[in-house]
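Provide a 3D model corresponding to the input given below.
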Amino acid sequence: MNDLLYHYIDPAFNHLEVNSYKLLLWVGDKKFSLAVMHHNKLMVWRKPAPLAELTQAGEVQEVLNFKYHEVITGISSSYFTLVAQSVFNESQVKDIARYLDVAPTDTVYAQPLDAFNQVIFKAPETLIQAIKSFDVTQAVFGPSGWIQAVEANQPSADELYLNVNDDRIEIAHFDKGRLNLFNTFEFTHQDELAYYAVFVCQQLKLDLRTLTVKLSGDIAAGDERYQHLLQDIFGAVSLNTLAVATLPEHLPQHQLLALTALSLCASLADV
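Sure, this is the predicted structure:
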């Protein structure tokens, strides 16, 4: 395995034992990332890379083609809607999906987001083609694991959770331990990220001065531009150090949270 392609490879990784490993694959419109887990321990972490590499011959294909014990593929989509579990009816999926501007070549999914909500989302043909070597019918909504991980940590209503994925920001707020709001926004500059965070809080009538912002996702070590901007607006800002896997201390937990949390989504596609 080429070390230059990966942020981390555990010294104990053994390709002859991959039948006991789990592959976690996150895919977005432009990029993908992956992790290989042994039980709850991180064995491999792949650098974010262009989506096209998933279909190109090379080292990545070798790793993807191992016969893993389990593969969980998370799809990051900005075309989705949430429906409360208490009122969800599977017969409504086609009607609801029309609001997502579904094209004939798109794939539509309907599955639990967490214990209280269903999510209906679509994936374009280009993304489906990139992961076609896996069972695409078993793909899950990419942010589901991140949301479940935060919920399980009993989040406060005085906290706002932001997860950065390339040029997209995912924002979640929880009240009484349950998801109160989840949405995604495209952004090109940190000022836009701050704008959307404030916009969400205004919609929920939250007091910015009492809120703590928890940041995770694609934020490089030492990159504090988001913190510097947001700390002038909110009560406090910090990186989200919540861990759902056993990681080496030197790895940035906030970057791995959403990816490793896909392990919490194992049964979503089967429900």
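
going forward, measure contacts between C-alpha atoms and count neighbours the same way
Will do.

can you show me the helices along the chain?
If DSSP state H is used as the criterion, the helices of the chain fall at 59-64, 93-97, 125-130, 144-152, 190-203, 225-230, 253-260.

next, the buried residues of the first one.
Of the residues in helix 59-64, those buried by neighbour count under the rule 16 or more other CA atoms under 10 Å are 60, 63-64.

compare with the first, here's sequence two:
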Amino acid sequence: MHFVPINFTDPGFNPAYTADFELLVVINQHHFSYAVRHPATQRLVRVNTGNGLDELWNEEKGSELIASNYKKVNIAIETQSFCLVPNAVFSQEDLLDYTKFLVVKEADVILTDEIENGDNTVIFTFPKEVISKLTAQFQTSKIEFAPKGWIKAVMQAQLPGQNLYLYLEENRLQLLFPEGENIRFYNQFDCSTLDELVYFTALVTEQLKLKPEETTLILCGRIEEGGEQQLYLQQFFDQVSLFNSADFRQHSVLKQNQVANFLGLA
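Model prediction:
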């Protein structure tokens, strides 16, 4: 699956004056994306996705991020090495015990974060070298779990009906099923083809014992209305739509489903 990168700048935003804005950076081991947000209006005035990670450390290419003086910087990590633990059973003393469920390499650092309603702690890992670079460059010690951004956005939208949420990327699929204000299911899968997209969605639907005729698939990610992913899923699931809620207050060029990962970052 292929997705077109976003490169948007609000005509009224001047990158030379960023002291009143927040910087949101989402990173995986190969790429990074970022957005600039006004904290009072919550409007995104700059969105840029799909950059090679090396550009972040390049003084010339990454100068807009390195040299700028933002009011606040949020760093969020995309990783497949994670574990969600209900706070009812989580304790910091048992942190190392939970890492047995993760793929932890010698050069990794173990991090924790909370998901949306604070009832779940996520434990995740990422290469220590990259984390050290990030904290030094952006002068921040808080590292967030990137999926919490779109999870918070869809949970707060409170869309009616029984909804299974999908976040689509080029090589990864995330699936979320809320139950009321809580997370009943969340997981990630390696996924690079349309057949794999249908397979993992059907697998989770069956595991959750959801009836297709009563369940709507709601898609997030850099996809277009009527795109191949949506059309292919519609061959197997009756109701497939793009994430959209009435309270979306952004520039008309930006589509809510495409920037959902930035919307919920604190």
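
quick one: closest of the helices of the first structure to T105 of the first structure.
Taking CA to CA as the criterion, T105 of the first structure comes closest to helix 125-130 out of the helices of the first structure, the separation being 5.7 Å.

dump the helices of the first structure to a markdown table, plus distance to N19 of the first structure.
Rendered in a markdown table, the data for the helices of the first structure read as follows (distance: least, CA to CA, whole Å):
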| stretch | distance to N19 of the first structure |
| --- | --- |
| helix 59-64 | 12 |
| helix 93-97 | 36 |
| helix 125-130 | 23 |
| helix 144-152 | 23 |
| helix 190-203 | 41 |
| helix 225-230 | 40 |
| helix 253-260 | 18 |
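
hey, which of these is tucked in deepest?
Each of the helices of the first structure was assessed for mean neighbour count using mean count of other CA atoms under 10 Å. The highest is helix 253-260, with a mean of 25.

identify the residues contacting it?
Contacts of helix 253-260 of the first structure with the rest of the structure, by CA atoms under 8 Å, 6 or more residues apart in numbering, involve 24-26, 33-35, 143, 145-146, 163, 215-220, 239-245, 247.

which among the buried residues of helix 59-64 of the first structure gets closest to D167 of the first structure?
Taking CA to CA as the measure, D167 of the first structure lies nearest V60 of the buried residues of helix 59-64 of the first structure, at 23.5 Å.

and the closest one, what's its match in the second structure?
The equivalent of V60 of the first structure in the second structure is G62 (alignment by TM-score structural alignment).

give me the distance between that match and E55 of the second structure.
Note on G62 of the second structure: its distance to E55 of the second structure, by CA to CA, to the nearest Å, is 6 Å.

and Q137 of the second structure, by the same measure?
In this structure, Q137 of the second structure and E55 of the second structure are 13 Å apart, going by CA to CA.

now D94 of the second structure
With distances defined as CA to CA, the gap from D94 of the second structure to E55 of the second structure amounts to 38 Å.

these two - which one has more neighbours?
Between D94 of the second structure and E55, E55 has the larger neighbour count (other CA atoms under 10 Å), namely 14 against 10.

I'd say that one and S63 touch.
No - look at E55 of the second structure against S63 with CA atoms under 8 Å: they stay out of range, at 9.4 Å.
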